[in-house]
Structures are given as C-alpha cells and as structure tokens.
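K.L.:
Below is the sequence, then the predicted model.
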Amino acid sequence: MQANTPRPRCPDCNRPTSHCLCPLISPQPSATQLLVIQHPDESRHALNTARLLTLGLDNAQLLVCEELPPEWQAWLTDPHWQTRLLFPRPDAQPLDSRSCPAPLRLVLLDGTWRKARKLLHVNPLLQQLPAVLLDNPPTSRYRLRKASEAGALSTIEAAAEALATLEPGFERERLLRPFEALINDQISAMGDDVWQRNYR
C-alpha cells in the first residue's frame, strides 16, 4: 500500500501550495521593531499566525525557542532602544507613546497562555522587561480558538493593534488580510455545520 505523499508547501507562508497566502501579504514598514518569540510547539500548528505576522512587516523577526540564545539576550538589553514586553502582567501599563517611547522594540510571546507563561518562567530577562498591554482590545477574529482569558487576541491581531496604536497611518487591515483568509479557509474546509457546532 502506497504511503500518502505530503502535500507540497509554500516555503514562505508554510501553507499548502494550493492554499498559499503569499499573494495577500504586502509587507509594510514600521518604526517599531518587533520580536516574536514563539514556543516550539506552536511552530508546528497549522494556524501559525506568527509567521504571517513577520512576513507582513519589514521590521519584525521570528525566534522559535524556549530559552533565549545569548545573542538575543544582548538584543533585548541594547541600551540604545526602549524594549517592552506586550503581555498582560499585573504591573503592565496601557500601551501608548508614553509607556513606549521611541526608539522602540516590542516583544510578543506566541503560544497558548500556558506556553507563553512558560517562556516567561524560563527566561528571567523577559520577566525584567517593562510590560505593556492593549487598552480595550477589540473582540478577536480568531474564530477557530476559544480563548481562556477575556480580551485575548492572536499574536498577529495583538501586533496589528499595537502598531495601529503607536504609529498613525499604520494599516491594520493590510496586516490582517492573510489572517482573515486563513481563518475563512479553515472554516470552509471543516464545513459550516462543524464550525457552528464547535466554535459558535
């Protein structure tokens, strides 16, 4: 019996080539530098929004790890930059130009809440960064995951809101275009009945 042949995938967005999202990705600039630290378990997830996020920005990088490599520890402590962690810690300040003065580096953690907290736990340097949070975040469009915490957003949604808050003229919808297509494609694949029964 012949084994199933894996479907070819786009090397950039990592989607099956028949469902490649790259035509919807239009990278845009930002004065804010973004670092997305992704838990390794999340990198294998089909709905990987961190990859779409970093493809959609000229000034963003994706780091897949649990413990930060030494070179990234130096990046986080560069005295020429103001570095903030976008995470709803109890001491987090509302994100705005006062809590995030330029030149700014913004760090986001990508994973489930449990995995994100593990990233914080094993990296004391992340714990030491001043934390900021989104003030009155919108309802998530991530209709395929049930968040365990109120106001939770996917990584790409959180970044879009943060940059729209910090930088006048930033095109939030331009960044979210492939994300919307990804969600709609997954709902179409599972069928509306299944989606209604499990996610509505």
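P.N.:
Received the coordinates, thanks.
K.L.:
make it CA atoms for all contacts and neighbour counts henceforth
P.N.:
Fine.
K.L.:
Going by neighbour count, list what's buried in stretch 15-24.
P.N.:
Neighbour counts over stretch 15-24 (16 or more other Cα atoms under 10 Å) mark 15, 20-22 as buried.
K.L.:
cool, stretch 78-95 as well?
P.N.:
Buried, per 16+ other Cα under 10 Å, within stretch 78-95: 82-87, 92-95.
K.L.:
Comparison target below:
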Amino acid sequence: MDSPGESASSSSSSGERRRTCTTGCGRPMSVCLCHTLPTNPLPTATKIVILHHPHERRHKLATVPLLPKCLQNCEIIVGRKLKYGKSELLDSLHDQHCENPNLPLGRALYLFPGPNALPLVEANRVYSSFDDVSKDDLVLIVFDGTWKHAKEMVLASIPFLSKFAVQVCLDFDAGIKGGTIFDSELILRKEPFGGCVSTMEAVARCLRVLEPNNGVDIESRVIEVLRAMVSFQACFLKPRTEND
C-alpha cells in the first residue's frame, strides 16, 4: 500500500508500477526532491513570469515545474509567445505604458542574451535609481525551452514586450563551447555556449541580484534543489571517455 504522498503510476513492461510523489515535487519516488524543497515557497519581492514551451512539459529534465514549489511569486504560462491576454500582470504593465508612453522602462525585465541586452546588474542599478521605486513592482520574464525554441519565443514575443520591458542578460560567451552535466554540477543538458544555464539556475542567479534583502539566501535554496536534481540524473549517465 502506498504511503502518504505516493501513488502508483506509469506501468512498466514488466507489469510493475512506478511510484510517484503526488503531494510534493511530483517526481518518481526514486528521484524525489521533497527533502530539498522549502517547507513553504519562498517569498520574493520580484515577480517572476515564465513562458514554458509546450514541448518542455514532457521533458523529464525540465526544471520549471519545481520553481513554483520553491518561490511564491512565480507564474508559469505554457505557450510559444507572450501576447496580450496571456497574463494579467503583463497586461497591466502593457496598459500602463500605452496610457503613459513617458513612463521609464525598467520595471519589467526579460532575460535573454544578445547584443542589445543590458547586463542584469546594470539594469538593476538603473531601476533602483528611479524616484519612489519599489522592489515589489519589479517583474522578471524568463523563456523556457531549447535554445532554438527560446529564440523563437523571444522573437515572437518582442512586439508585445517591447512596449514595456527591457532585455537583460547574465554573463555569457558565445565564443566558448557550452558545458554538459559532466562539466558542472548544475548543468542538466548540453548548453549551446559558455554561460548558458538551466531556467532554474538563471532565475536563482537573477534573484541574487534583484532581491534587496535576502537574494543570496534565496539563490542558495533554489540552487540546492537544482544540485540534488542534477546529482540524481548523473547517477543514470555513463561518464564520457576522452574520445567522446
């Protein structure tokens, strides 16, 4: 009989049934992460909106489903583009800037590397210099998908986002080959170039910068969950040889 928080699902070819955590992380019990999750999702001044590509919903290494279990102010939108009507929060920002085009940009930041992206630290400094600024007003928008899908999602969303949001980036280097799980304890999949990280790690790194009082602690708690997830995954992989 299943213990609390477990259920039998996903029949295997041998007729055995795989137990899944149903009240916590939602992962198979063999790789359950509930012991690393915060007892209650952590409060943040920053509001987080994630556009989650539909294909990622089926990917066993997707980190986005864990983020609302770690963070209170985290909204997930499943789709391929952001547009009016997808999020009440983003719609309100769009309307404010349409009604008052002179409002300074900077309350909403969308994370994606590129030549026009402002380093996150610099964008945060600019935002903090606004008169009567409140960190409770800051919104971070993140795109979750493969590198190819993420680029498509950003391009499709720019007509909407450009009305009220600023593009920002973490440090990256397109000239350096991307890492794999064998190169870093926090990488789950092959990355396109150096500095690219999973959505979960990207959100954690951003909150370290954006959260005024306890960003370091929030980052640490989120990274702890990711580290456990990567550790489980590494157990199922064979180490690379020098010829790989």
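P.N.:
Ah, there it is. None of the values given here were measured: they were computed from a predicted structure.
K.L.:
Please state their TM-score.
P.N.:
Scored against TM-score structural alignment, normalised by the length of the first structure, the superposed chains reach a TM-score of 0.83; 194 aligned residues with a Cα RMSD of 2.7 Å.
K.L.:
Just the closest of the buried residues of stretch 15-24 of the first structure to residue 179 of the first structure, please.
P.N.:
Nearest to residue 179 of the first structure among the buried residues of stretch 15-24 of the first structure: residue 21, at 8.7 Å, using Cα to Cα.
K.L.:
mind checking what that closest one lines up with in the second structure?
P.N.:
Applying TM-score structural alignment, one finds that residue 21 of the first structure aligns to residue 33 in the second structure.
K.L.:
For the closest residue to residue 22 of the first structure other than its chain neighbours, the count of nearby residues, please.
P.N.:
Nearest non-adjacent residue to residue 22 of the first structure, counting by Cα to Cα, 6 or more residues apart in numbering: residue 13, 6.4 Å away. When neighbours are counted by other Cα atoms under 10 Å, residue 13 of the first structure registers 20.
K.L.:
now swap in residue 179 of the first structure and tell me
P.N.:
26.
K.L.:
Am I right that it sits in a helix?
P.N.:
Yes: assessed with DSSP: H, G, I helix; E, B strand; the rest coil, residue 179 of the first structure lies in a helix.
K.L.:
What does it correspond to in the second structure?
P.N.:
Checking TM-score structural alignment: residue 179 of the first structure goes with residue 226.
K.L.:
State the distance from the closest residue to that match other than its chain neighbours to residue 93 of the second structure.
P.N.:
Leaving aside its sequence neighbours, residue 226 of the second structure sits nearest to residue 186 (Cα to Cα, 6+ apart; 6.6 Å). To residue 93 of the second structure, residue 186 of the second structure is 33 Å away according to Cα to Cα, to the nearest Å.
K.L.:
Centroid-nearest residue for the first structure?
P.N.:
residue 155 (2.5 Å; Cα atoms, centre = their mean).
K.L.:
Now the alignment partner in the second structure of that residue: closest residue in space that isn't a chain neighbour?
P.N.:
When the second structure is aligned by TM-score structural alignment, residue 155 of the first structure is paired with residue 199. Sequence neighbours aside, residue 144 is the residue nearest to residue 199 of the second structure in space, at 6.1 Å (criterion: Cα to Cα, 6+ apart).
K.L.:
isn't the one you found right up against residue 55?
P.N.:
No: in this structure, residue 144 of the second structure is not within contact of residue 55 by Cα atoms under 8 Å, at 10.0 Å.
K.L.:
Other residues contacting stretch 123-136 of the first structure?
P.N.:
67-68, 73, 83-89, 91-95, 99, 120-121, 151, 158, 161-162 (Cα atoms under 8 Å, 6 or more residues apart in numbering).
K.L.:
Recalculate using a threshold of 7 Å.
P.N.:
67-68, 83-89, 91-95, 120, 162 (Cα atoms under 7 Å, 6 or more residues apart in numbering).
K.L.:
if we can go back for a sec, could you tell me which of the buried residues of stretch 78-95 of the first structure belong to strands?
P.N.:
82-86, 93-94 (DSSP state E).
K.L.:
For the residues you listed, which two are the farthest from each other?
P.N.:
Every pair of those checked by Cα to Cα; the farthest is 82 and 94, at 15.6 Å.
K.L.:
Quickly note the distance from the residue nearest to the centre of the first structure to residue 92 of the first structure.
P.N.:
Look at residue 155 of the first structure and residue 92 of the first structure: by Cα to Cα, they are 17 Å apart.
K.L.:
Over to residue 112 of the first structure?
P.N.:
19 Å.
K.L.:
and if you look at residue 124 of the first structure?
P.N.:
For residue 124 of the first structure, the distance to residue 92 of the first structure - Cα to Cα - is 16 Å.
K.L.:
just residue 121 of the first structure next, same as before
P.N.:
In terms of Cα to Cα, residue 121 of the first structure sits 17 Å off from residue 92 of the first structure.
K.L.:
returning to what we had before: which residue in the first structure aligns with the residue nearest to residue 226 of the second structure?
P.N.:
Residue 186 of the second structure maps onto residue 142 in the first structure, by TM-score structural alignment.
K.L.:
same deal with residue 146 of the second structure?
P.N.:
Aligned partner of residue 146 of the second structure by TM-score structural alignment: residue 112.
K.L.:
so which helix or strand takes in the nearest residue to its match once chain neighbours are set aside?
P.N.:
Excluding its sequence neighbours, the residue lying closest to residue 112 of the first structure (Cα to Cα, 6+ apart) is residue 42, at 7.9 Å. Assessed by DSSP states H and E, residue 42 of the first structure sits inside helix 40-43.
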